[in-house]
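[1] Predicted model and sequence below, questions to follow.
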Amino acid sequence: MDGETIQVEVAYATPEKQLIIPLSVPCGTTMLEAAKRSGIVDKFPEILLESASMGVFGKSEPKPAERELVANERVEIYRPLLVDPKLVRKQRAADAKARKESG
């Protein structure tokens, strides 16, 4: 497979804007390498690629620096969560219970 390339995409989104960058990379390119090659940090300087959470088509990948891509995969760079979803659900349930008891 020496010299062969594959087509992949690198994606990132904020509430205001999303960007999907198609690119051609050598076989054996990792998720992190593809993200670096895409230049996405030029458009979103807040991304810290070395520590960013990443996944492929919605499935989180714990080691993006090691995970090699295959043709047509999309690397998704995830934004940090502002609020823990478990805490939000817990608070919602507590609020619903309080409304039920007072009503």
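    Now that the structure is in, tell me what you want to look at. All figures in this text were calculated on a predicted structure; none of them were measured in a lab. Residues are numbered from 1 along each chain as shown.

[2] hey, let's count contacts and neighbours off CA atoms from now on
    OK.

[3] Quick one: list the elements packing against the top helix by length along the chain.
    When the chain is parsed with DSSP state H, its longest helix is helix 85-102. Packed against helix 85-102 by the contact rule (3 or more CA pairs under 8 Å, 6 or more residues apart in numbering; DSSP states H and E) you find no helix or strand.

[4] and the comparison structure, right after this:
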Amino acid sequence: MKVAVAYASSSKQEWLNLNIGDDSTVEDAIIESGILQRFPEINLKTQKIGIFGKMTKLSAKLAEGDRVEIYRKIVRVMDEDDDDDDDD
């Protein structure tokens, strides 16, 4: 079946299309895609994974056309103008 694996680092995006077996899991697709070699910072033990924007587990079975997404943590750096006050 045809699926895709997507990941975006802070500087680069990858969208990899692949054909995998009908009984494949999310983890199978990630491993077969080779994305872990392209982005060694990916840690499947700590990063969230989804299919079309919905969180899922590595053990979830895939369906034809699914897009597996590996999410990275977004870190917000506050500058001097950012504050939690509602004062103007």
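    Looks like it arrived, so ask away. Worth saying up front: this structure is predicted, and the values here are computed from it rather than measured.

[5] okay, which residue is most central for the second structure?
    What sits nearest the mean C-alpha location of the second structure, by CA atoms, centre = their mean, is residue 70, with 0.9 Å.

[6] What's the match for that residue in the first structure?
    Aligned counterpart of residue 70 of the second structure in the first structure: residue 77 (TM-score structural alignment).

[7] Show me what residue 49 of the first structure lines up with in the second structure.
    So residue 49 of the first structure corresponds to residue 44, using TM-score structural alignment.

[8] just residue 36 of the first structure next, same as before
    Under TM-score structural alignment, residue 36 of the first structure pairs with residue 31 in the second structure.

[9] what does residue 26 of the first structure give?
    Using TM-score structural alignment, residue 26 of the first structure sits opposite residue 21 in the second structure.

[10] Can you classify that match by secondary structure?
    At residue 21 of the second structure the chain is in coil, as set by DSSP: H, G, I helix; E, B strand; the rest coil.
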